[in-house]
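Chemist: Could you work out the structure for the sequence below:
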Amino acid sequence: MKKHLTMLALAGSLTSPAFAQSSVTLYGILDEGINFTNNTGGNKNYEMASGYAYGNRWGLKGSEDLGGGMKTIFDLENGFDLSSGRANQGGRMFGRQAYVGIATDQYGSVTLGRQYDSVVDFLGPTTANGNWAGYLFAHPYDNDNTDNSFRVSNSVKYTSANYAGLKFGGVYGFSNTAGQLANNRLMSAGASYVSGPLTLGAAYMDINNVGVGSAGAVAENDASFFAAHQREFGAGINYVVGKATLGFAYTHTTLDNPTGNGYLTPASFPTGVSVSSLKFDNFEVNAQYAFTPSFFIGGMYTYTSGKYDGSNGSAKPKWNQVGLMADYNLSKRTDVYVQAVYQKVSGSTGTFLDDAYITGTDNSSSTNKQVVGRVALRHFF
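Modeler: You can find the predicted model right below:
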């Protein structure tokens, strides 16, 4: 008996400090609503759709104090469709995030796993879709990933500490293909600065053979576009004036030898047509006004200028998109919101790019115009 009591006391002395210095948090977001789209493939569509303003998720995150100002951190985050219960992000169990790393208050953190890129971390928050509006407000086909369309698998990431409002970092996603270091490899870097009412953000990203196979940084069932090379950069600014927040963001995306689009899979360029280059320049202005702490309205206008070069000729398509949103908090964790978005495309390429497609709708329009409306309930836990 004495031996058993001694062992129990020893076990208690070993485990108690660990519990005192460690923490694990269960969290999540549930976003469910009804969408109406005036034209999807030539028909009107009423549908239940989830995860639009914020993607549905549940996750476990935590840390362990290692002493000397150092700690272990981790996050396992699952994304799912609330309407059907199926897993999102290509059916991955922890498709939104899955990483472990070391963090210090003085130098920042190094994490390894499946993570967000620098565009999402530093530039996205200056846009409407990457901050308060979500999916439907994304730039055409989310060509710049400000709406988190894909994550970076097999990645190592550095995020600095906060130095008087300045933060910076970078991500490297491995190809995980023997002898092919640059096959579906990703590199990105970015920085942000926050001082009083001012927020600035900028980022750069470079991906080789994006969407090729399932082993690389951005797999086929992750990518927004499939291409031999994708490069993008951009910058944005938000400024708070009283109850209003005003924003502007610019992003540029270049796709070399694109072959198709992930949103409209298996959409590809017409048979016999090869495309050497596709470029997007996105200019966004956005505004948000908080009438009360519980109620805000927001608006966004995006002008996107494209440049298409293919074996069937060259073209300069244009996208004009307007979005409006109103959100009311029923409590600290539950809110209801309504959204409406209109898009018009001009300039023929002879491809699927000619038809209006608001990111998140069931299908592209049969014309160059599309309108979608949404009403939804959201809960945080």
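Chemist: rest of the way, CA atoms for contacts and neighbours
Modeler: OK.
Chemist: Find the residue at the geometric middle of the chain.
Modeler: Nearest to the geometric centre of the chain sits Asn148, at 1.2 Å (Cα atoms, centre = their mean).
Chemist: How about the contacts made by that residue?
Modeler: By Cα atoms under 8 Å, 6 or more residues apart in numbering, Asn148 lies in contact with 116, 120, 130.
Chemist: Assumed the last one was part of a strand.
Modeler: No: if the criterion is DSSP: H, G, I helix; E, B strand; the rest coil, then Gly130 is coil and not within a strand.
Chemist: ranges for the strands of the stretch 1-150 of the chain?
Modeler: For the stretch 1-150 of the chain, applying DSSP state E, counting those that start in this stretch gives strands covering 22-40, 43-50, 57-67, 70-79, 97-104, 108-115.
Chemist: tally of neighbours for the residue lying closest to Tyr52 once chain neighbours are set aside?
Modeler: Nearest non-adjacent residue to Tyr52, counting by Cα to Cα, 6 or more residues apart in numbering: Tyr135, 5.0 Å away. Around Tyr135 there are 24 other residues, counting by other Cα atoms under 10 Å.
Chemist: Throw the strands of the stretch 1-150 of the chain into CSV and include mean neighbour count and distance to Ser188, thanks.
Modeler: Converted to CSV, those look like this (neighbours: other Cα atoms under 10 Å; distance: least, Cα to Cα, whole Å):
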stretch, mean neighbour count, distance to Ser188
strand 22-40, 18, 27
strand 43-50, 16, 30
strand 57-67, 17, 24
strand 70-79, 20, 21
strand 97-104, 20, 17
strand 108-115, 21, 12
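Chemist: Include distance to Ile358 when you put the ones you listed into TSV, please.
Modeler: Converted to TSV, the strands of the stretch 1-150 of the chain look like this (distance: least, Cα to Cα, whole Å):
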stretch	distance to Ile358
strand 22-40	10
strand 43-50	13
strand 57-67	23
strand 70-79	21
strand 97-104	25
strand 108-115	26
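Chemist: Figure out which of those is closest to Ala164.
Modeler: When these are compared by Cα to Cα, strand 108-115 sits nearest Ala164, at 13.5 Å.
Chemist: residue boundaries of the strands in the stretch 251-381 of the chain?
Modeler: Assigned by DSSP E, counting those that start in this stretch, the strands in the stretch 251-381 of the chain fall at 260-261, 275-292, 295-310, 313-315, 318-329, 334-346, 369-380.
Chemist: residues contacting the nearest residue to Gly310 once chain neighbours are set aside?
Modeler: Distance criterion Cα to Cα, 6+ apart; nearest residue to Gly310, sequence neighbours excluded, is Val275 at 4.0 Å. By Cα under 8 Å, 6+ apart, the residues touching Val275 are 257-259, 269, 308-311.
Chemist: Highest neighbour count among these?
Modeler: With neighbours taken as other Cα under 10 Å, the top of those is Pro258, carrying 23 neighbours.
Chemist: Please give the element, helix or strand, for the closest residue in space to it that isn't next to it in sequence.
Modeler: Counting by Cα to Cα, 6+ apart, Ala227 is the residue found nearest to Pro258 once chain neighbours are left out, at 3.9 Å. Take DSSP states H and E as the rule and Ala227 turns out to sit in strand 225-241.
Chemist: and for comparison, fold this next one:
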Amino acid sequence: MKKILALTALSAFAVSSHAQSSLLLYGILDEALTYTNNTGTTNANGSVTPAGSKFAVDSLSGMYGSRWGLRGDEDLGGGLHTIFTLESGISLPNGGQGQGGLMWGRQIYVGMKSANFGQVTLGRQYDSVYNFTMLLDSGSLTSNGASMHAGDLDNAAINLRQNNSIRYLSPNIKGLTFGGGLAVGGVAGDVTNGLQYNFGAQYDTGVGLKVGAAYEFFKNPIGSSAGTGWFTSNGSGTLLSHALDAGYTSAHNYQIGMVAAQYTKGQWTFAGSWSNAQFGKMTAFDGKTVTFNTFDLGFQYMWTPFFSTAVGWNYQTSTGVTRPDGTKVGNQHSNQFYGRASYNLSKRTALYSAVGYQDSRGVNSLGGRAVADIDNIVDSSTGKQVVFRLGITHFF
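Modeler: Modelled structure (predicted):
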């Protein structure tokens, strides 16, 4: 018995000495005083009851979004690694958690990685828009709620993640990276219910230009309970709670296509993107589809290694959809202008200010007058909305 225990201990020591492990605790605190004018409460008929201007302290809609997490890596030898990440969104004003109160709402996954073959991970994860296009669009240069697309219909503000997902990301092959994911619905008796798949690619030319593309499809995007669909993938509620898209909750599928490009030369960076989002097979509209197209352009200038400014514009349009009674809704468009200035006090701490202005016109998804909706912060009581942030970020 003693010989068996000794051999077991020796083999355990041999394994531990062979495997190199690392564990990283990291986080970002991004807190700002936020002013939003013309806020309101959206009614079932599409009208908005005015609620007045609003001042708030916010840590979830900033340049980075406050978070903390743990990242681990175990070297198994032969170029193979076990990896994992646990990351939680945090709300500094009240000490709560982001993403609807989920403990690990930003991401949580475990998997294997190889320098030659890429990585495969399983869990709650980011999508292909994040991996291949979001970091190239104009909004990435200002990176805060004041600059995000109306309703975040293309998920370029990462309001949503994919639950129950299996994801592959390739290694960098002479500037090219690609990958995709599959999320299973977990519904007994119907293996396609809640099915999600996505894929994309990005190419870095090595001379300042990067281009990317992504496609995503979601079947039954509105789950019966929190965490079971795409628009209900957070801990509570649904993202489709604003006048822009609240009328489209009967959609049986949803898809996103996005392309983006970014070019850096010296102190200048230019960026732009186009995205197409579709709510398909809506039972409330006799199976019809409504389509949104969003375009953005912007640039950043680095005045010094510590101080930068950025400005941008995005335009969103939808031709709408016709109800069974013949009335048309959702035929609206919006123009949005935004800017950001930031100053790095150190490698870890920065001060920033950001402003966004949106002008929306037409008819919203519920049949009322179109109202402004920057990101998904709050519906305006009119077609216009201003969001201003004055904040501080700290990395640890």
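Chemist: Out of the contacts of Asn148 of structure 1, the closest to Ala202 of structure 1 would be?
Modeler: Val120 (10.1 Å).
Chemist: dump the residue contacts of the closest one.
Modeler: Counting by Cα under 8 Å, 6+ apart, Val120 of structure 1 touches 130, 145-148.
Chemist: try Pro140 of structure 1
Modeler: Counted by Cα under 8 Å, 6+ apart, Pro140 of structure 1 has contacts 304, 319, 357-359.
Chemist: Which residue in structure 1 aligns with Tyr254 of structure 2?
Modeler: Mapped onto structure 1 by TM-score structural alignment, Tyr254 of structure 2 lines up with Gln230.
Chemist: For the residue lying closest to its match once chain neighbours are set aside, list the residues it contacts.
Modeler: Leaving aside its chain neighbours, Gln230 of structure 1 sits nearest to Leu255 (4.7 Å; criterion: Cα to Cα, 6+ apart). The contact partners of Leu255 of structure 1, by Cα under 8 Å, 6+ apart, come to 227-231, 277-279.
Chemist: cutoff 7 Å now
Modeler: The contact partners of Leu255 of structure 1, by Cα atoms under 7 Å, 6 or more residues apart in numbering, come to 227, 229-231, 277-279.
Chemist: ditto for Gly51 of structure 1
Modeler: Residues near Gly51 of structure 1 by Cα under 7 Å, 6+ apart: 31-32.
Chemist: Distance to Pro197 of structure 1 added to the strands of the stretch 251-381 of structure 1, as TSV?
Modeler: TSV is the format used below for those (distance: least, Cα to Cα, whole Å):
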stretch	distance to Pro197 of structure 1
strand 260-261	38
strand 275-292	14
strand 295-310	18
strand 313-315	41
strand 318-329	22
strand 334-346	25
strand 369-380	26
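Chemist: between those, which gets nearest to Val194 of structure 1?
Modeler: strand 275-292 (17.8 Å).
Chemist: Leaving out chain neighbours, which residue sits closest to the counterpart of Asn276 of structure 2 in structure 1?
Modeler: By TM-score structural alignment, Asn276 of structure 2 lines up with His252 in structure 1. Computed as Cα to Cα, 6+ apart, the closest residue to His252 of structure 1 that is not its neighbour in sequence is Asp281, at 4.6 Å.
Chemist: Just give me the neighbour total for the one you found.
Modeler: As a burial measure, Asp281 of structure 1 scores 22 neighbours (other Cα under 10 Å).
Chemist: got it, and Ser84 of structure 1?
Modeler: Applying other Cα under 10 Å, I find that Ser84 of structure 1 has 10 neighbouring residues.
Chemist: rewinding a little: make CSV from the contacts of Pro140 of structure 1 and add neighbour count and distance to Ala189 of structure 1 to it.
Modeler: Converted to CSV, the contacts of Pro140 of structure 1 look like this (neighbours: other Cα atoms under 10 Å; distance: Cα to Cα, whole Å):
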residue, neighbour count, distance to Ala189 of structure 1
Thr304, 22, 23
Trp319, 24, 28
Tyr357, 30, 29
Ile358, 28, 28
Thr359, 20, 25
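Chemist: rewinding a little: so which of the contacts of Val120 of structure 1 wins on neighbours?
Modeler: Thr146 (29 neighbours).
Chemist: Could I get the contacting residues of the counterpart of that one in structure 2?
Modeler: Using TM-score structural alignment, the partner of Thr146 of structure 1 in structure 2 is Ala156. Contacts were defined as Cα under 7 Å, 6+ apart; by that measure Ala156 of structure 2 touches 129-130, 134.
Chemist: which residues in the stretch 51-200 of structure 1 form helices?
Modeler: Taking DSSP state H, counting those that start in this stretch as the criterion, the stretch 51-200 of structure 1 carries its helices at 118.
Chemist: Tell me how far stretch 184-194 of structure 1 lies from the chain's centre.
Modeler: 13 Å (Cα atoms, centre = their mean, to the nearest Å).
Chemist: er, stretch 106-126 of structure 2 I mean
Modeler: Going by Cα atoms, centre = their mean, where stretch 106-126 of structure 2 is centred and where its chain is centred differ by 18 Å.
Chemist: what's the answer for stretch 262-272 of structure 2, then?
Modeler: Taking the mean of its C-alpha atoms, stretch 262-272 of structure 2 sits 22 Å from the chain's own mean (Cα atoms, centre = their mean).
Chemist: can you tell me which residue in structure 1 aligns to Asp58 of structure 2?
Modeler: Counting by TM-score structural alignment, Asp58 of structure 2 corresponds to Ala49 in structure 1.
Chemist: mind listing what that match touches?
Modeler: 32-35, 83.
Chemist: Just give me the longest helix of structure 2.
Modeler: Ranked by residue count and defined by DSSP state H, the top helix of structure 2 is helix 2-18.
Chemist: For that one, could you pull out the residues that count as buried?
Modeler: Buried residues in helix 2-18 of structure 2, counting neighbours by 16 or more other Cα atoms under 10 Å, are absent.
Chemist: What residues of stretch 347-356 of structure 2 count as buried?
Modeler: Buried residues in stretch 347-356 of structure 2 (16+ other Cα under 10 Å): 349-356.
Chemist: Nearest to Ala214 of structure 2 among those residues?
Modeler: Nearest to Ala214 of structure 2 among the buried residues of stretch 347-356 of structure 2 is Gly356, at 26.2 Å by Cα to Cα.
Chemist: Against Gly323 of structure 1, how distant is the counterpart of that closest one in structure 1?
Modeler: Alignment note (TM-score structural alignment): Gly356 of structure 2 maps to Val341 of structure 1. Distance, Val341 of structure 1 to Gly323 of structure 1, using Cα to Cα, to the nearest Å: 4 Å.
Chemist: And the host helix or strand of Thr269 of structure 2 against structure 1, how far off on average?
Modeler: If you go by DSSP H and E, Thr269 of structure 2 is part of strand 268-282. Taking mean Cα distance after the TM-score superposition for structure 1, the mean distance separating strand 268-282 of structure 2 from the aligned residues in structure 1 is 1.3 Å.
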